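K.L.:
attaching a predicted model along with its sequence, questions to come.
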Amino acid sequence: MAERTSSDPLLDLARAHGVATEFQEFNGGMRQVDAPTLVSVLGAMGVDASSPERVEVALRHAADAPWRRVLPPVVVVRQSDETQVPVHVTHGDPVQAWVEVDGAEGRGRRAAGAVAERIELAQADVLVEPRTVDGREVGRATFVLPPGLPLGWHLLRTSGPSGEAASPLAVTPDRLELPGALDEKRAWGLMVQLYSVRSRASWGAGDLRDLADLAWLSGHEAGAQFLLINPLHAAEPVPPLTPSPYLPTTRRFVNPLYLRVEDVAETAYLSSADRALVEWSAEQALALDSDDGPIDRDVVWAAKKAALEVVFAVPRSAARQSAFDDFRRREGRGLEDFALWCALVEKHGPPPWPADLRDPAAPGALRARTELADRVQFFCWLQWLCDQQLATAQRTAHEAGMSIGVMHDLAVGVHPVGADAWALGSVLARGASVGAPPDMYNQQGQDWSQPPWHPAELERVAYRPYRDMLRTVLRHAGAVRIDHIIGLFRLWWIPQGNSPADATYVAYDHDAMIGILALEAHRAGAVVIGEDLGNVEPWVRDYLHERGVLGTSILWFEKDADGRPLPPDDYRRLALSSVTTHDLPPTAGYLAEEHVALRERLGLLTEPVEQVRRAARAEREEMLAVLRERGLLGDDPTEREVVEALHRYVLRTPSVLVGVSLADAVGERRAQNQPGTDQEYPNWRVPLADGAGRLVMLDDLFTNARLRSLAAVLAEG
């Protein structure tokens, strides 16, 4: 391929759409992205770059696009900034601009009939030459948004002879401040795969009642201040259910698998015959609680769904029906579309579907809203129950003395044929998937199969699907962990049909993405933690720190310039620090080199097993030596003493949050997830057990000697 110059129109077009034309490889070298990949990525954005002539047309369109709009589709600013906003009108026409504070975008926070506050905007003396667009001479006026506008969603309005226009305006916090309690003392909490933690009343998988009980026991008995749980995003409504909580059908709504049937109010009013049906379903699922094999979500959901359908048929009281109706109105079209998708999957199986069901506005889908209205109502009702039981869990956490409570986890993306992919239209790019470039661990790169946000379309709809998702996740949360937070800055787009290596990065407006996240977290009173492990540029971590978003530090990954374990004093203060993470074996297993043995057994090693084992042993011995140097470990420690010493090491860091894997607390050795596998390992299906493989039930958790010993260590910190 001929060498390209910096003035190559294809490169200009790619840059105009935020598509990287070169990137730094894991070995430090710069790699130019080839022309076919750029053309394919642009095509996934709906930009035709298939010939030089079409590239020129697309470049002109990109240059003219802002001038075709009076206002940008959305404006996102920091509260303390003075921001200039371009306004496009027929050249020579006068125009005025103002902010309608907490206008229609405020979602009815003003009292009915109240008049919105109006803040007039001054025009800046900025000379911009007019531009001829579509045969019309268009001028640009520049207005100034003053600093100090109220936080929240407002409307930016303009009026003049050229007509009226309005755009949503988000005024976001400069910085998310920590809750007062964290300024005074760090908080520790348990990191939990909820489905794996079963009580004797669970139906084969941990549920939202178990979450509430675990929150109470963790806070009241052990002094924990938060519970970080796996994503609770919804899976498929019919088997087979995808086990991974990180590949959901939607990130906005909750998996009803986690419902506790007996906690639904209407179960108290079941007839004897209906109660027998529910109890019969429960018996089948309750028997799974003592099964030490992989968790079978399909059996659990079949039992719960059958029981919930019986309860759904029970008439609700006037107050309960009113509350349900309010929930449906508040959640709006998003909930109705998700419930319709569930009903359609139930009837037709998973997509692909016929063309008349291609999206929520297709003729067949519109008919189905009426034909399947009862099933749509059922799936809406399930989300209402999830919302209620999540509220109970968070309330219980606070009653137990937790300052933060439940910390939810937000996955990177969604299933390519899931509810969001069906309902969100052009806001998700159709011709590409998200993944990771080649690195030292995976030289082929990774394809996660998830469709990425389309940056321009997301901006066009004022980030509403993103905002709706955040609001739902944050509604009953004291904190949220954002998986792969670099995805709010840039994502690795793999064009359909390409390998993960034949791809490139696409940039997002991180000021808008992080600003909106900060605003919604501020409104919810929640802490935000960004998972910033791996290939994250230093400036990104600096930016997140500036905005008050906490980072993530894993002891085994934190190294100094010489590759030795990072001293505790050098850890970040604004971070959630822990010994391990869900993508590693629990610490007991890691120390025993289980991660090496497992990868050897599954054929995942790319180097000789003895070489990998030597490296793992050297890493372990180096860490043990550091612990001894700091007086945290004796000469002949037990496994429990090593695990506790590692946690004491993390407690010596300045990090405001310390996470403790529940698996570590009971001595579990098996990993919940083995990256690089699908069916070869029971990912996300391992029930909580101790080091001998004996199941540990929630009912017995806080009498567990290892957990109580580790909790005492944490209380010292």
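P.N.:
Done, it's in.
K.L.:
alpha carbons only for contacts and neighbour counts from here, please
P.N.:
Noted.
K.L.:
correct me if wrong: Pro455 contacts Tyr508.
P.N.:
Yes: with contact defined as C-alpha atoms under 8 Å, Pro455 and Tyr508 form a contacting pair (5.9 Å).
K.L.:
out of those two, which sits in the busier spot?
P.N.:
Taking neighbours as other C-alpha atoms under 10 Å, Pro455 and Tyr508 compare with Tyr508 leading, 23 against 20.
K.L.:
isn't the more buried one right next to Ile485, touching?
P.N.:
No: Tyr508 is not in contact with Ile485 according to C-alpha under 8 Å; the separation is 11.9 Å.
K.L.:
following element in sequence after the longest helix along the chain, please.
P.N.:
Longest helix in the chain by number of residues (criterion: DSSP state H): helix 318-348. Next helix or strand after helix 318-348 toward the C-terminus (DSSP states H and E): helix 363-371.
K.L.:
the inter-axis angle of the next helix or strand after that following helix versus helix 363-371?
P.N.:
Once helix 363-371 ends, the next helix or strand along the chain (criterion: DSSP H and E) is helix 373-399. Following axes from the mean of the first three to the mean of the last three C-alpha atoms, to 10 degrees, one obtains 80 degrees for the angle between helix 373-399 and helix 363-371.
K.L.:
put this beside the first:
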Amino acid sequence: MKPLHALASAIGIEREWRDADGVERVVTDASLERIAAALGYPAHEPAAIEQSLERIEAEAEAVPAMLVTEVGAATPLPASLWPAHVTLEDGTRVPGSGWSLPPVQVPGYHRLEIAGHTLTLAVAPRRCPTPDDILPPERRGERLWGPAVQIPALRGASPACNDAYGTFEELAQAVDLFAKSGADMLAINPVHALFAGEGRDYSPYSPSSRLFLNTAFAAPELVGLPELDLPPLASGALIDWESALPRRLAALRALYEGLDAATQERVARDIAALDEDAREALERQALFDALDLHLHAKGKTGGKRGWRHWPEKYHDPEGKAARRFAREHPREIGFAMFVQWLARESLRAVQQCAHAAGMAVGLVGDLAVGVHPGGSDAWSMPGAMLEGLTIGAPPDPLGPQGQNWMLSTFSPRGLAAKGYAPWIATLRSALETCGALRIDHAFGMARLWVIPEGAPSSEGAYLTYPFAEMLRLAVLEAHRAGALLIAENLGTAPPDFLPALEQRALLDMRVLWFERAEDEGFIGAADYPAASVAMTGTHDTPTLAGWWSGRDLDWAQDLARLPQGTTRKEADLRRNWDRGLLWACLTHDRSTRPDPEETAPVLEAALDHVGKTPSRLAIVPLEDLLGEREQPNLPGTTDEHPNWRRRLDAPLAALLDEPTTQARIAALDKARKN
């Protein structure tokens, strides 16, 4: 084996991989060299490769910061660790024997004392909570349902709730409305922190930080504070983020400046009650937001956002310049900490409203797969994040050039070096305010397609991640939070990935459009597995009405996105064939198939189909309940399609009161409870 190939294997770069068609592909040596260097292992010449291999060997012999295992399993010890005993959280001491620790029966983070070292032993339960674990005894076995909503699209019942976009206040109203209709959960878009006050980078899947919240959603009225004093702004069918976000930031700042002494004391008390790590992380997030706003306003960033465009002296969060800024701008730091507190408290209030209204699960959160490379996480966690690499997807039939999501995420080496603390903190932040968590592109716990910065996606490669450790920690954190885990598993799964999820009781997503048999027909409702989430669609797929009417094909034609070599006429013929397959599956009879413009019968049949599945959870996008034709997001586009900008035509309460919508919701609820 060539030394470069040996180095790639040792790092975890997959030189050979199989594409969506099952064809074996080989990564070029040039790509291997660039990716290895970006991961911190120079490979430009034989001597550098030899030094990198020696470094990897030395790292393998070092004492790890954390060992991750699960209940009932013996834990093999690295050769560098011996002898050992474990002190459990309750003080019980368990001696080690042989070259492994004996099985530990108590989940948790335990202190491991070994060979003069003290480290953490993370012990996960064998599985995460299931629906029956969170349901009262009299409801066990029930099949639950709920809508999926895009928070900004919501309109509230009162004029005060009809601002430029929906916030946590409108979300609280939606929770109450759907709880009264029998829903036990409400899935939401990611609510991670974006760039403060920025009206351009507003995709919820390209956050600045996954540790903190989008403060533009904060709702003071949910925590007993006055409503924001917002000047009138036209609220049309599409959200004007560039006007709305700076406007709301100014209103939040005015609220902060007018806080009374009691509220100031309340905020300070809550922040002081955080543990040391959480408080330090909050301070760094506040420093990042304050610096970014300040430098942008001063024209020091070239009109761009993110730490990579700051003056170099601010690139180190522990550097003299950053610390001096914090000392000299206490009000800016205080404001940034306040709005994070406000967002967290108001979202927590929504989850409390959900439980008070009778929802068994409440909010279903969404953990994005990565973060903006110029955002807070990448700045505040140096060494833990990928540098010089972005993540995406390899070339496939639908995307011959592959996809570059222009996101960063954790470095496998950085995670291990930091004892997986960044992953644990990210999970805890997401699980703190929800009853279930969807892990976006869950394959990322096992491998990710990484691309050298500036290179096309086709020059990337799969990078393996510590799957066993990341999955076990996710299960442990879900156990501690009493929450369900949902794995977004759409696409080609890595080897042994799906069995591992099933063994640990994670629910996988079963989206109507992708549930096909070998003959390309749609599978029957009874064929959905119980340990799954049945869905009519996601934010990235056409709506039911949009697919049936061919609205998605209109967009594909207008944007030159039809499959390569396919004409619109051919696409229409294929869609017409697929309509027949879907209608046959949904109705099981020879009733006349509706015309493309006749979407109502298809909506009813599809909702009934999903409602009758054995899947323990069913999630239906709000757009499908309302019969909307436009989808919230069109993957692979930015400005060409109004992604994440659509709003409801009327207050949600009024839309849900329409007889056709009421009938759809009632039928879905009945199908789930039969």
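P.N.:
Here it is on my side, so go on. The model shown is predicted, which means the values in this text are computed figures rather than measured ones.
K.L.:
sorry, back to before: report the buried residues of the longest helix of the first structure.
P.N.:
Applying a neighbour-count criterion of 16 or more other C-alpha atoms under 10 Å, one finds 324, 327-328, 334-345 buried in helix 318-348 of the first structure.
K.L.:
and what of stretch 444-460 of the first structure?
P.N.:
If you call a residue buried by 16+ other C-alpha under 10 Å, then stretch 444-460 of the first structure has these buried ones: 445-459.
K.L.:
check stretch 147-164 of the second structure too.
P.N.:
147-157, 161-164.
K.L.:
among the buried residues of stretch 444-460 of the first structure, which ones are in helices?
P.N.:
Short answer: these in helices (DSSP H) are Pro455, Ala456, Glu457, Leu458, Glu459.
K.L.:
which part of the second structure matches stretch 500-515 of the first structure?
P.N.:
Aligned by TM-score structural alignment, stretch 500-515 of the first structure corresponds to residues 457-472 of the second structure.
K.L.:
could you work out the end-to-end span of that stretch for me?
P.N.:
Stretch 457-472 of the second structure has an end-to-end distance of 30 Å (criterion: C-alpha to C-alpha, to the nearest Å).
K.L.:
ok, residues contacting that stretch?
P.N.:
12-15, 17, 27-28, 31-32, 35, 68-70, 123-125, 392-395, 401-404, 412, 423, 444-452 (C-alpha atoms under 8 Å, 6 or more residues apart in numbering).
K.L.:
try it again with 7 Å
P.N.:
12-14, 27, 31, 68, 124, 394-395, 401-404, 412, 445-452 (C-alpha atoms under 7 Å, 6 or more residues apart in numbering).
K.L.:
got a ChimeraX select line for the buried ones in the residues you listed?
P.N.:
Burial among those is assessed by 16+ other C-alpha under 10 Å; the matching ChimeraX selection reads:
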select :12,13,14,27,31,68,124,394,395,402,403,404,412,445,446,447,448,449,450,451,452
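K.L.:
contact partners for whatever residue of the second structure lines up with Met402 of the first structure?
P.N.:
Structural alignment (TM-score structural alignment) places Met402 of the first structure against Met359 in the second structure. The contact partners of Met359 of the second structure, by C-alpha under 7 Å, 6+ apart, come to Ala179, Ala183, Asp184, Met185.
K.L.:
since that was my last question, I'll sign off now.
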